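In: My questions concern the predicted model and sequence given below.
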Amino acid sequence: MRAFTASREAGTRDEIWLVEHEPVFTLGLAARREHLIATGNIPVVQTERGGQVTYHGPGQVLAYALIDLRRHGLMVRDFVRVIEQAVIEVLAGLGLTAVRREGAPGVYLSGPGGEAGAKIASIGIKVSRGCTYHGVALNVAMDLEPFGRIDPCGYPGLAVTDLRSLLGPAAPAMETVATLLGEKLADLIEGKA
């Protein structure tokens, strides 16, 4: 991502990379080590993205959005909202109601009163020369236990969930969710949705 972003020119096409990682805890630029509780044998990696600590692992779709913000007339805050909206719309298509939480980027399931409940997607981006990298991690069908080894996103006790926990056997496959998320991100960034 760094090399792609550093070599970009005005005409370089934007890209969205959809990936799945082996187990890893990542620390954002604002991360405080006291939010690492018991990492065990899972590696801890410092990154350049914004935010605190999170977990990535099998069963989670990561969408790395390599976007020229200037080309799309977006400010960083607007871009974060586009990413959140893409996840919210993908979840709505699966019959789930999700919301933003003011001051805490990411996507949360809607609680009984419409407030933010368990977190299902984390966002962390980096901007260099007006272009973004890193992106969003959407929990699909993963082992959620490692989230208990950290204070997710710097919030002690923050509940984290995934689609499998919510939808059971009706949860779509990883590949399906990756495709839906990639397409929705592309449409919203291009202003087609």
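Out: Yep, that arrived. These numbers were taken from a predicted model, which means no experiment stands behind them. Residues are numbered from 1 along each chain as shown.

In: use CA for all of it now, contacts and neighbours both
Out: OK.

In: and residue 94, what does it touch?
Out: Contacts for residue 94 (C-alpha atoms under 8 Å, 6 or more residues apart in numbering) come out as none.

In: should've said residue 32
Out: Applying C-alpha under 8 Å, 6+ apart, we find residue 32 in contact with 52-53, 154.

In: one more time with 6 Å, if that's ok
Out: Contact analysis of residue 32 by C-alpha atoms under 6 Å, 6 or more residues apart in numbering lists nothing.

In: Please tell me how far the spatially most central residue of the chain sits from residue 11.
Out: In the chain, the residue lying closest to the centroid (C-alpha atoms, centre = their mean) is residue 136, at 2.0 Å. Going from residue 136 to residue 11 by C-alpha to C-alpha, to the nearest Å gives 24 Å.

In: contacting residues around the longest strand seen in the chain?
Out: Secondary structure assigned by DSSP state E gives strand 116-128 as the longest strand of the chain. With contacts defined as C-alpha under 6 Å, 6+ apart, strand 116-128 is touched by 49-51, 101, 106-111, 132-139, 159-162.

In: Below is structure B, check it against A:
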Amino acid sequence: MIVKSLGRVEYLPTLEAMRAFTAARHADTPDELWLCEHPPTFTQGIAGKPEHLLLPGDIPVVPTERGGQVTYHGPGQVTAYPLIDLRRQGIFVKEYVFRLETALIQVLDSYGVTGLRVASAPGIYVRPADPGGHAALTGPTDPNRLFDGLAKIAALGIKVSRHCTYHGLALNVAMDLEPFQRINPCGYQGLETTSLDKIGVFTDWPTAAGRLAERLSAQFEVSTP
């Protein structure tokens, strides 16, 4: 996998570049991983409901073809776009999402933080009151209490075209979280969001991006005969 660090780039031109790369690639095109940081931007998934966009204010809203509802990108967040041929990997979308989440959990673990999956709610969550704790989720039966004691630290939103992926994932490292209050993050009213610095982990963007690139590359390494 070819890893490219794009720095801070506008969202829409990056989206257009992903679309162009995916449309032009062929069976022998190497997979790529783009790492970047965006200026403040809300992005809406293809089935996104307008009621989840509460008060966007001066932050632009960009409609996209990815899955999921509305989310926020901004400075202090590592956004990663894996451009991967799933057919060459020999996997389907469910396995792809599982591997993305696994990479995020491994990165968090490297910082002493326990990342958690929540059934039917893609992304990775932490316990702000006990970031390093290892207690299993109890799985509340009340859907209105699904996120009790949890905060979302990483979001996923993907698109697959001709077995090839684009869009990706975002890990909150050291962010102003206020814009998340202007939306129902990922379509969940009242869902708390957090970032590494808010739970006592202080790192810089290049370090976090490097760890994420390493773990994603390992998840999608293709062995050759």
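Out: In hand now; what should we look at? These numbers come from a predicted model, not from an experiment.

In: Which part of the second structure matches the following helix or strand past the longest strand of the first structure?
Out: Using DSSP states H and E, the helix or strand that follows strand 116-128 of the first structure towards the C-terminus is strand 131-139. Alignment note (TM-score structural alignment): strand 131-139 of the first structure is matched to residues 164-172 of the second structure.

In: quick check: longest helix of the second structure.
Out: In the second structure, with assignment by DSSP state H, the single longest helix is helix 93-110.

In: By how much does that helix deviate from the first structure on average?
Out: Once fitted to the first structure, helix 93-110 of the second structure is off its aligned match by 0.4 Å on average (mean C-alpha distance after the TM-score superposition for the first structure).

In: List the buried residues of that helix.
Out: Buried residues in helix 93-110 of the second structure, defined by neighbour count with 16 or more other C-alpha atoms under 10 Å: 96-97, 99-108.

In: the helices in the second structure, which residues?
Out: Assigned by DSSP H, the helices in the second structure fall at 11-24, 86-89, 93-110, 205-219.

In: Identify whichever of these lies nearest to residue 40 of the second structure.
Out: helix 11-24 (9.0 Å; C-alpha to C-alpha).

In: what's in contact with that closest one?
Out: Against helix 11-24 of the second structure from outside (C-alpha under 6 Å, 6+ apart): residue 38.

In: try 8 Å
Out: Residues from elsewhere that reach helix 11-24 of the second structure (C-alpha under 8 Å, 6+ apart): 38-39, 41, 62, 83, 161, 164-167.

In: The residue lying closest to the residue nearest to the centre of the first structure once chain neighbours are set aside and residue 56 of the first structure, how far apart?
Out: Ranked by C-alpha to C-alpha, 6 or more residues apart in numbering and with sequence neighbours excluded, the top spatial neighbour of residue 136 of the first structure is residue 123, at 4.4 Å. To residue 56 of the first structure, residue 123 of the first structure is 12 Å away according to C-alpha to C-alpha.

In: okay, and the common contacts of the two?
Out: Shared contacts of residue 123 of the first structure and residue 56, counting by C-alpha under 8 Å, 6+ apart, come down to residue 137.

In: Quick one: map residue 155 of the second structure onto the first structure.
Out: Checking TM-score structural alignment: residue 155 of the second structure goes with residue 122.

In: Same check on residue 19 of the second structure?
Out: So residue 19 of the second structure corresponds to residue 2, using TM-score structural alignment.

In: Perfect, I'm done here.
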